[in-house]
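Novice: can't give you the sequence, but here's the structure:
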């Protein structure tokens, strides 16, 4: 019964289409990803600028400029430098927990608005920074903004999209992240040439994506799911008809109403998410963001310029190489938008994992041959050798961009039932930000101690996460949000965790009856 609900009857029961209205609102909402992407791209470039290092981190600057014999693996090792980058993610971690309540009680739009305002304030403080304390305060405010935006935007996109196009529309959020990274890399290259204050323009440029999300939060419509959860069913029905482009939306509306009734009976969603029947959802909300960060991607994105300078690239060459990587990141995300609803989430996860594993191993071998264990190159880095390293890093980034990059936002946002959806998404973002903080804070120290084995370390983790997906993640392509429990019921491992009454409720909704929901 469950398989037929998810696979055969959807077109008949959910006849809505992808309208221009939904496409336009989804693109506008997805621009919330620009603030996250811009920050990822800008921080690594700024921390490689001599004027920035000389002003705020003079010891690191001295090691870079004057000590040519330094072990290259340890050249930039400094906890204060990494704190500049990682402080944002601690703030985002705590904010995402608060954002859960805001989103549930007041809707995704208000969460986006809070995110934009906080991010704008943080960017302004960073651009005017006179000391490290101002940098950290500004970065923390940026983190507050990212926490609100990352919690609300993926949920908004999943709830607005018709199930047939949910994957592609949700991945527009990841596309915005990659565009933000690319724009930041390009700006870093040009601003680095502006004397002693170019870094201020790089940091201050974050105000522009903040303004975009502020405007978006004001003009976007509410999702039907959010309106029902906040007690406005008539408006929810009107909005649902508008976004689906048809009048006959009874089946989908009844399912959302049933989920809304369940949501109202849940007084403590953070407590309820621990119930046995939500164990599959909880596992994925923790495992997927954890694994995403331990693919090693943010090592590349945060510190690409520093990494390339460590490999012997000059200032311009390191920034140009980071820009090239950003370009591959954007193009490969388009592949995911095209294929996620055709090939499925699981296929992309596994293919991307295999590709990343191979690239990590090869880059580790190349760097090991060049720098050995001492970290001192046996000879100047030849151009062809440097190009080869960049090529394999680009192949690695491409694999991430059409697999673990977008899908780690998409899958958790679509698997939770409405009654715990905000709490589940907050948990997903919190784990993501915690792991991002750990990676950002420890990267330079790990590189210093693990040397070229650093890349082999991530290769082993990519292997483990690919096996996890193969055995434990069911395919969620083409399943309406409110019928998602069927994928767990049909899974060889998770079926024992799903209560039978959940599937009975789905059958009652299909027959036009009101389920007796038990929480």
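Specialist: Cool, got the structure. Because the structure is a prediction, the values reported are computed rather than measured.

Novice: okay, CA-based contacts and neighbour counts for the rest of this
Specialist: Fine.

Novice: Now do the helix or strand encompassing residue 338: distance to the chain's middle.
Specialist: Per DSSP states H and E: residue 338 is located in helix 315-343. Chain-centre distance of helix 315-343: 15 Å, with Cα atoms, centre = their mean, to the nearest Å.

Novice: take the one below as the second:
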């Protein structure tokens, strides 16, 4: 029988401390993903990279993350969540040190891929561990610590790059190497956290040790009730989960929720906005300096509203936050679409004089007096006047000189979009993924869903620049708005509320009999 609230003596400070230590993996994940942005120029010169080599040196982390996604679940199921996280911390430290000391392109890429494997492991196993150790009433908030730390890690990486860029010599080595320090702290800190009590009982049958951990978290009544729930689940005597199990009808609801939320978290364009925020603001007519300043504001908005999500997720619940967030995301993307739809591109003496490249200015001088109603019409004309190299320069550097748009509306829309994502799909997706899988299929399922999420993310970030140049920002943001609306429908129809339920109660609710 579930213990009464008065009999539970929750040790919140201890549980929060454990969760914060484990969630440092999210900080390293965010830092590792963002720190390369400041080092790109230095490594491209030092290693004499072609554009293709630069692209792969940045993107290879994602390939490492996909590999980490695939192996993290099964390995954590066999050797324990804590042990895998210790290895992850070591991988981050090795990657940071080796990439900073690399003397060849091959060395550098291998070092970055090692870091990517750490990224893939951290993003999956840290939420699972926290979900397994957290009491039901705190689980949403504590799992969201991981997303908060990812956001903080990204911001710290940008500030770190800013302060290290002027170091004499090869500053890129310092930018990449500084990550080793928090990685070592994480490695040491993990030895102070207990092993997952659910894993201890299910895998090693160490009930006494699990009871000791659970008692420290919530008192004796909480420990006994939780152990009883875990053992009831074990009494089903199910065999170890296989990949084929994911396609069984009884797990249909769970896999629909997990794959659907993983898909919509990325396909609605969040990483396109984060990675290309300066490009978006420049296309809205901003200068390079103001665009980077606006991008910093985007990052701070993400941080603030992730904190709001942590505050609300165990009060409002997962489904209400998702409905509010996806609705606001759709509105924001429609606002952005509207702003670019009503933009015009004006060529006159004043706008042509702003062009810095004399060759481009001369080639476009006969457009004086013309106005284009859409970016696609503009590009169709410009391509007839410039070769490919000059066209790319026009697209990157000069188009902002000709656009007439409500730039304030674009900024407000992007900030609304990021805020809405930060209270919904950002943290809630990882909370749900850590909650919905039964113990039998958790290892293989979490790996498959994590890999799928990374694959969608990679696809979006690769396609977005092509969409902007080929389809124009109006069509691009209209597509994302339509996908975000589909996310609302998905959440309304398929997402089941898990707030306040134990992991065993969630399993009973979702597994079809």
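Specialist: Looks like it came in fine. For clarity, every value in this text was computed on a predicted model and none was experimentally measured.

Novice: Go through the helix holding residue 338 of the first structure and flag the buried ones.
Specialist: 315, 318-337, 339-341 (16 or more other Cα atoms under 10 Å).

Novice: Superposed on the second structure, what's the mean shift for it?
Specialist: With mean Cα distance after the TM-score superposition for the first structure, helix 315-343 of the first structure departs from the second structure by a mean of 1.7 Å once superposed.

Novice: and that helix, what does it pack onto?
Specialist: helix 166-191, helix 297-310, helix 383-401 (3 or more Cα pairs under 8 Å, 6 or more residues apart in numbering; DSSP states H and E).

Novice: Please find the angle between the direction vectors of the shortest one and helix 315-343.
Specialist: When axes from the mean of the first three to the mean of the last three Cα atoms, to 10 degrees is applied, the directions of helix 297-310 of the first structure and helix 315-343 differ by 160 degrees.

Novice: quick one on the thing from earlier: so can I have a markdown table of the helices and strands packed on helix 315-343 of the first structure showing distance to residue 505 of the first structure and mean neighbour count?
Specialist: Formatted as a markdown table, those follow (distance: least, Cα to Cα, whole Å; neighbours: other Cα atoms under 10 Å):
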| stretch | distance to residue 505 of the first structure | mean neighbour count |
| --- | --- | --- |
| helix 166-191 | 23 | 26 |
| helix 297-310 | 41 | 24 |
| helix 383-401 | 37 | 20 |
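
Novice: Out of those helices, which gets nearest to residue 290 of the first structure?
Specialist: The minimum distance between residue 290 of the first structure and these falls on helix 297-310, with 12.1 Å, by Cα to Cα.

Novice: and residue 462 of the first structure, how far is that from residue 445 of the first structure?
Specialist: 21 Å (Cα to Cα, to the nearest Å).

Novice: Of the two, which one has the most company?
Specialist: When residue 462 of the first structure and residue 445 are compared for neighbours, residue 462 comes out ahead with 26 against 18, by other Cα atoms under 10 Å.

Novice: What lines up with that one in the second structure?
Specialist: If you follow residue 462 of the first structure across to the second structure using TM-score structural alignment, you land on residue 484.

Novice: Quick check, its match in contact with residue 332.
Specialist: No. Contact criterion Cα atoms under 8 Å: residue 484 of the second structure and residue 332 do not qualify, at 10.0 Å.

Novice: got a list of what the residue nearest to the spatial centre of the first structure touches?
Specialist: By Cα atoms, centre = their mean, the first structure has its centre lying nearest to residue 409, at 5.2 Å. Neighbouring residues of residue 409 of the first structure by Cα atoms under 8 Å, 6 or more residues apart in numbering: 154, 170-171, 174.

Novice: now these in JSON lines, with distance to residue 283 of the first structure?
Specialist: Listed next are the contacts of residue 409 of the first structure as JSON lines, based on distance: Cα to Cα, whole Å:
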{"residue": "154", "distance to residue 283 of the first structure": "19"}
{"residue": "170", "distance to residue 283 of the first structure": "21"}
{"residue": "171", "distance to residue 283 of the first structure": "22"}
{"residue": "174", "distance to residue 283 of the first structure": "22"}
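
Novice: Buried residues, the helix or strand that the helix holding residue 338 of the first structure is followed by. List them.
Specialist: Remark: after helix 315-343 of the first structure, the chain's next helix or strand is helix 345-371, criterion DSSP H and E. Buried residues in helix 345-371 of the first structure, counting neighbours by 16+ other Cα under 10 Å, are found at 345-350, 352-368, 370-371.

Novice: Please compute how far helix 345-371 of the first structure lies from its chain's middle.
Specialist: 20 Å.

Novice: Please work out how many residues are found near residue 422 of the first structure.
Specialist: Neighbours of residue 422 of the first structure using other Cα under 10 Å come to 29.

Novice: now for it: what does it line up with in the second structure?
Specialist: Matched across to the second structure, residue 422 of the first structure falls on residue 443, judged by TM-score structural alignment.

Novice: Could I get the contacting residues of that match?
Specialist: 72-77, 241.

Novice: Tell me the secondary structure of the counterpart of residue 498 of the second structure in the first structure, please.
Specialist: Structural alignment (TM-score structural alignment) places residue 498 of the second structure against residue 476 in the first structure. Under DSSP: H, G, I helix; E, B strand; the rest coil, residue 476 of the first structure falls in the coil class.

Novice: residues touching residue 476 of the first structure, list them.
Specialist: 344-345, 411, 415, 484, 487.

Novice: Let's see that with 10 Å instead.
Specialist: 6, 167, 341, 344-346, 411, 414-415, 484-488 (Cα atoms under 10 Å, 6 or more residues apart in numbering).

Novice: now, among the residues you listed, which is nearest to residue 138 of the first structure?
Specialist: The closest of the contacts of residue 476 of the first structure to residue 138 of the first structure turns out to be residue 411 (Cα to Cα; 31.3 Å).
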